Every structure is written in structure tokens, then in C-alpha cells.
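Q: heads up, no residue letters with this:
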């Protein structure tokens, strides 16, 4: 049952409006002194184009803006994360964008891990889940079974590496999302029993915290259980 969905309908990922903050007047030419270009107008223009759905023109502007923020690594990595989210969302139509999305998230993860204790909007665990999701989604478009299996394995290991930290951080919604995603990866790997275990965790978190995904996740869990133990036909006709 191959049911690829976006990273839990985008709830773990930055919403489209977030990067408007990156493009606000707070980012001035002086703040990117030493860079070859002023990033602020590029970000504003890229955001406008992205909101219109004109990604062919928006993506090169994001790349130029990222380069322009070389002197401001915090803002640069904010924008890298945002750019990675967009690339990942577009990967279903253009799969060669998945590795580019992954490279953005990996750069962000490197920044976070190189400066422990430095405040950043997204935890290392959340970024690992984003990296995992690039493998997760890309695997569904792979015709080569060996490559597909390797991508699913990478996704599984990265999701698992994020779980404990998300729990320690009490990041309950992203923990539920990641549990769902691990469960889906397990299903695609043919490991239905483990998939059910992860979906049970996701549903329990949805129920405990009132997350909107409860009904859909419960339906998915029910479908997985049915795959493991199909219900016997009901009727008067003898079989």
C-alpha cells in the first residue's frame, strides 16, 4: 500500500509565510556587509514569486540570497531551511530537487551541531527528520529496487535518530509526525508489525494532545491492522 504524502501535510515544515520574516527590513545591507550582494530584496522577490507559484524564477533568487547572507550564518541557515522545505515540496514533480533539498538541511544541521547551545528555530532532531523525509519521499519515485531500499533505510535511521531527542524536548507534535513517518517507511519496507507499533504511538500522541491528525492516523492504523489480520467475510453464503 504505497501512500506517499507530504511531510505530514507540511506541519513539521516551515509555513510559506515564515520566510517573510527573513526578508523583513531587519535584514539590511549593512548586515550582509562583506557579501557580494544585498540579500534582502532577493528574498522579498523570491517570496513573492514563490507565493505566486512561480518557482522557476524563485529558486535561483533563493540561491543568490543564501550566498548573499554568507556574513550572517544564522539568517543564512534560516533561509537554507526555508529553501529546503520548498525544494522538498517540489520534489514530487522534479525528483532531482530532493538531493538539493537534502544538502540544504544537511548544511543547517552542520550549523546547529557546530554551535551547541546557540539558539535556532529548529532543533537538530527536527532537521534530521527533514533530511529523512527527503529520502522517504524520493524513495517512492525510484524504479531501482536497490536504490529504493537504500533510501528507505536512510530515512528509517534518520527518523529513529530524531525520536529520542524530540521526546526529550517534549516536541509532541513533531514526535507524532515522526512516529507516523517511521511507520510509513516500515510499511513500505514490508515490516507491518513495526509499522503498527509506530502508528500506535502517533495515534496516542494525537489523542493525548488533541492533534488534528487523529482521525486520519487512526484510519491508517486500522488499515495496517487489517493488512496483518484481514477480517473474515460476513454473510450467509457458506465458503
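A: Arrived safely, thanks for sending. The structure displayed is predicted, hence computed values, not measured ones.
Q: contacts, neighbours, all on C-alpha from now
A: Fine.
Q: who's in contact with residue 58?
A: 45-47, 49-50 (C-alpha atoms under 8 Å, 6 or more residues apart in numbering).
Q: Packing partners of the longest helix along the chain?
A: Longest helix of the chain, by residue count under DSSP state H: helix 145-168. Packing partners of helix 145-168 (3 or more C-alpha pairs under 8 Å, 6 or more residues apart in numbering; DSSP states H and E): helix 124-139, helix 172-188.
Q: let's bring in a second model and compare:
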């Protein structure tokens, strides 16, 4: 196996590099000296990098979603910072080998229904994300998913959480006051849950204790 590392002040230097980007397996951006990258440059850099498995832009910020990401069908790890993004392109759900989808600055108002076909997903990290109801045409569950942050309260239905049978860590973010009864009952579907964090946007006092009043802890959690 051959490893190649190169220190770059700007990722666009790859456009003129003697090293062909088509051989890239992993790309990690570890500096904050270049705070933004134009999606057009991103597409030009990686348009021939069909073998990429890890694409981590670190703290680099995009103004919009970079087209062409869906062509990296071997990707297992993807991190993008796109604060303006409010919806996930359905084409992204074609990355069926993806284990980790990390978009920590994006508030997703609703993910596409095709996210349910990403059966290898293990880690979903967003500023907030609303999962859609299961469309009924894919596998019944995302059985490999073990981490979600931060799920919108409206997505915490019994049906949706029951389709995440091996979830270990869950962070819920939003107005919890409107979903108290829903959360208390639906959280009981997460039999493997080890860590739960509730971040409330409403002004209801002592909301977490109210929310969990109906939650039935597994014997090993008591």
C-alpha cells in the first residue's frame, strides 16, 4: 500500500499538482487558514477522484452544496460545513456505502425519503435534522445507525424510532414542549439507547423530567 501526503495552503493547489487526484482515497482538510471553498473549485478538484472513501473538509465552509459529491460511490465518511443548507439533495442518498454523514452546521428541515435506503449509515451529525416518515419501499430499518445529533422532536414518532433499533446515542433539539407525550412514549422504542440529550428551545420549566415521566427504562438502566 502506498501512502501520499502533501501539505497544501489551499486545496485548489491540487488542480496544478503533479500528483493526480484520481488516485485519492482520503482527503482531510486540517487547517482554518482558508475558511471558504467555492463549490465549483471543489468539483474541479475531485471530479476524477472516483476512489475516495474519506472526504473530510474539517472547518472549511461552503456557501452551497457542492455538486458531484454523489459520484463518489465508495465514500464511507463525509464531512461538510454548509450553514445555508436546509435540505439534503436526494442524490446524496445514492452514497450507499456511507457510514458517517457529518454536516454539523446545517439545519435540515426535512431529509429526503431516500435516506431510508442508506442501510450502512452508523453516524448522523447535523445542527438539526428532521427525518421523514418511512416510505415503505425500502428495508424496514436503519439497523446500523447508532448515533444521531440533533433530531427534531417532530421526528421522534414511535414508527421512526422503532426503525432505529440499535441507536446508542441520541440528541434531540427543538421545541420539546409541543411533543412531550410523543417523546415519552416513543423513546421506549429505543431499547439499546445509552445516551440521551434533550436541548429545549421552549420556555417550559423542568421540561426534561416531564418528558421522561412515562419513559420505561430497561432493567440495566435502572
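A: Okay, I see it. These numbers come from a predicted model, not from an experiment.
Q: Please state their TM-score.
A: A TM-score of 0.39 describes the superposed chains when it is computed by TM-score structural alignment, normalised by the length of the second structure; 142 aligned residues with a C-alpha RMSD of 5.6 Å.
Q: Neighbour count, secondary structure and distance to residue 125 of the first structure added to the contacts of residue 58 of the first structure, as a markdown table?
A: Below are those laid out as a markdown table (neighbours: other C-alpha atoms under 10 Å; DSSP: H, G, I helix; E, B strand; the rest coil; distance: C-alpha to C-alpha, whole Å):
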| residue | neighbour count | secondary structure | distance to residue 125 of the first structure |
| --- | --- | --- | --- |
| 45 | 16 | helix | 31 |
| 46 | 26 | helix | 28 |
| 47 | 25 | helix | 26 |
| 49 | 17 | helix | 30 |
| 50 | 18 | helix | 27 |
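Q: Please, which helix or strand holds residue 108 of the first structure?
A: Per DSSP states H and E, residue 108 of the first structure falls inside helix 97-114.
Q: Would you mind pulling up the elements that that helix packs against?
A: Helix 97-114 of the first structure packs on helix 73-90, helix 124-139, going by 3+ C-alpha pairs under 8 Å, 6+ apart.
Q: any idea which of the ones you listed is most buried?
A: helix 124-139 (a mean of 26; mean count of other C-alpha atoms under 10 Å).
Q: Which positions in the helix or strand where residue 197 of the second structure lies come out as buried?
A: Residue 197 of the second structure is part of strand 195-200 when elements are defined by DSSP H and E. Across strand 195-200 of the second structure, burial judged by 16 or more other C-alpha atoms under 10 Å covers 198-200.
Q: quick one: contacts of the host helix or strand of residue 19 of the first structure?
A: Assigned by DSSP H and E, residue 19 of the first structure falls within helix 18-22. By C-alpha under 8 Å, 6+ apart, the residues outside helix 18-22 of the first structure that reach it are 40, 43-44, 47, 75, 78-79, 82.
Q: of all those, which comes closest to residue 222 of the first structure?
A: Within these, proximity to residue 222 of the first structure (C-alpha to C-alpha) peaks at residue 82, which comes in at 34.4 Å.
Q: any idea how far the closest one is from residue 130 of the first structure?
A: 11 Å (C-alpha to C-alpha, to the nearest Å).
Q: try residue 215 of the first structure
A: To residue 130 of the first structure, residue 215 of the first structure is 24 Å away according to C-alpha to C-alpha.
Q: hmm, back to that, would you turn the helices and strands packed on helix 145-168 of the first structure into TSV with distance to residue 150 of the first structure?
A: Formatted as TSV, those follow (distance: least, C-alpha to C-alpha, whole Å):
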stretch	distance to residue 150 of the first structure
helix 124-139	8
helix 172-188	12
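Q: of all those helices, which lies closest to residue 158 of the first structure?
A: Closest to residue 158 of the first structure of those is helix 124-139 (C-alpha to C-alpha; 5.3 Å).
Q: helices and strands around that closest one, which ones?
A: Where contact means 3+ C-alpha pairs under 8 Å, 6+ apart, helix 124-139 of the first structure is packed against helix 97-114, helix 145-168, helix 172-188.
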